[in-house]
Every structure is written in structure tokens, then in C-alpha cells.
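> structure for this input, please:
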Amino acid sequence: MASKSVFVKVDRPIGFSDKSHAPYPINYGYVPTVTGGDGEKQDVYIVSDLINEPLQSFEGKLIAVVHRADDNEEKWVATTENETFSAAEIAARIHFMEQYFDSTVRLI
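Predicted coordinates:
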């Protein structure tokens, strides 16, 4: 199966911090053309060993969906074209946020 390309507008770059969380260890953003389950733009975690600087935007491949049993939305996970991650590796990278939810990582 060919990977699906996704364009992400980053609104929470590496280092971003809000009132209730420690600084973001990865880039996080949204797909401007897709509406998520909460009625807002579809959120995306950007997981990569090659990217360790804050981004403004990102284009890469969609590799997983994070299902939240206790929320009305799912999160997508994207990475660079040449990287792959297991569900466990993804879960570890997004734990900073997903620890507050009953979530499961499903590879696609």
C-alpha cells in the first residue's frame, strides 16, 4: 500500500508550551483541508528522528491514527518519507499529550 501524503500547518512547534503542559517535544499541527471529529481542523503529530527543530509547516506521509476512546476526535501521525515507526515507538513519542486520554495507536 502506498503511503498517503499529508500537508501539516504547524501551530505548536517543538518547544511550544501552554498553561497545562510541559513544552512540546515534537512538532504538532493540523491539516487545513480536513475537519476532525471535534469540528476543528484535523490534528497531526509529526514524529521524526530527522527533525529536531521547530517547523512552520510539514509535508510527509501519514503512518498512524491515534484513537481516543474517551474523546470525540482522533489524531493523525505523520513522518518523513524515509522513516518508519512501530505503534509502541509512536505511543512513547506522543505520551506527553496522550497520557491524559485512553488512546490507542493504529498503524496504517
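> CA atoms for contacts and neighbours, from now on please.
Will do.
> please report how far the residue nearest the centre of the chain lies from residue 75.
In the chain, the centroid-proximal residue (CA atoms, centre = their mean) is residue 45; its distance is 1.2 Å. Remark: distance between residue 45 and residue 75 (CA to CA, to the nearest Å) = 7 Å.
> select the longest strand from this protein.
Using DSSP state E to define each element, the chain has its longest strand at strand 57-68.
> figure out how far the next helix or strand after it is from the centre of its chain.
Next helix or strand after strand 57-68 toward the C-terminus (DSSP states H and E): strand 74-79. Centroid separation for strand 74-79 versus its chain: 4 Å, with CA atoms, centre = their mean, to the nearest Å.
> next, the second sequence, to be compared with the first:
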Amino acid sequence: MTARKQYRAVIDRPIGYQDSYGNIYPINYGYIPNLLGGDGEWQDVYVVSEKVSTPLEEFEGELAAIIYRADDVETKWVLTTAGETVIYDQIKQATHFLEQYFTATIELL
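Just a heads-up that it's a prediction; the model follows:
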């Protein structure tokens, strides 16, 4: 099995964060500094992990999946702890709070 690539993310919307639309974040959400996403901003990431259940300021982990939005210019990356396996249904459930508003597909890596 090939090791997945590691990334460091800044968490700007930790667990419990409420955005201006009323969405409450059940997982940590942030971005990878100095890596541009499809919208010209830093690449957005969700942290999906059975081992992470507290709000974070930073996270270093492996790229486990990419969420492609058919109706948006952005892709969302899914990071998890080193060596942890996350499955499709786990990612879909964890990210539903935002991805429910888009037509998205998940590619496991």
C-alpha cells in the first residue's frame, strides 16, 4: 500500500463553529496554506477522523479523499490521521452539513 501524502491545515472553523447561514460544524474545517483551490483561495479541507473529536487550530494528516462538486468551482479535500482508514459513508455523513447543498461525488484515495 502506498503512503498517502501528508498536509498541514489551518483550522478556521473548528468543531462547534456556526457560520452566517446557521450551519454548525460537527467536524474541523480549514484550509491548506499556500495551496490554491479552484476558487482562487486556499484549498479547503475537512478533517474526518474517529480519533479527532475536539476543536483544533491546526491539523496535520493524510489526504484520504477528494470531494468534487459538479455545481461549484471548488473541490474539498478530506484529511485524516496518519494511517487511519475512512470509508465513503463516514465521509458522506461527516460532510453532509455542507455538502447537502451541492451535487458532489467523493473519490477515496
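> follow-up on the earlier one: OK, contacts around the residue nearest to the centre of the first structure?
By CA atoms under 8 Å, 6 or more residues apart in numbering, the contact set of residue 45 of the first structure is 26, 27, 28, 29, 75, 76, 77, 78, 94.
> neighbour count for the residues you listed - can I get that in JSON lines?
JSON lines is the format used below for these (neighbours: other CA atoms under 10 Å):
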{"residue": "26", "neighbour count": "22"}
{"residue": "27", "neighbour count": "27"}
{"residue": "28", "neighbour count": "28"}
{"residue": "29", "neighbour count": "23"}
{"residue": "75", "neighbour count": "19"}
{"residue": "76", "neighbour count": "25"}
{"residue": "77", "neighbour count": "25"}
{"residue": "78", "neighbour count": "27"}
{"residue": "94", "neighbour count": "20"}
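> residue 37 of the first structure: which of the residues you listed is nearest?
Within those, the smallest distance to residue 37 of the first structure is 9.4 Å, found for residue 75 (CA to CA).
> give me the distance between the closest residue to residue 16 of the second structure other than its chain neighbours and residue 41 of the second structure.
In this structure, residue 16 of the second structure finds its nearest non-sequential neighbour in residue 25, 5.2 Å apart by CA to CA, 6 or more residues apart in numbering. Separation of residue 25 of the second structure from residue 41 of the second structure (CA to CA): 20 Å.
> so those two - more neighbours on which side?
residue 25 (19 against 14; other CA atoms under 10 Å).
> and the helices in the first structure?
87-98 (DSSP state H).
> hmm, residue 40 and residue 30 of the first structure touching each other?
No. Counting by CA atoms under 8 Å, residue 40 is not a contact partner of residue 30 of the first structure; they are 9.1 Å apart.
> if we can go back for a sec, between the contacts of residue 45 of the first structure, which is nearest residue 18 of the first structure?
Using CA to CA, residue 28 is the member of those that lies nearest residue 18 of the first structure, at 12.9 Å.
> and that closest one, how close does it get to residue 102 of the first structure?
Noted for residue 28 of the first structure: a distance of 19 Å to residue 102 of the first structure, by CA to CA.
> and residue 99 of the second structure, how many neighbours?
Here the number of neighbours of residue 99 of the second structure (other CA under 10 Å) works out to 16.
> contacts only, for it.
With CA under 8 Å, 6+ apart as the criterion, no residue contacts residue 99 of the second structure.
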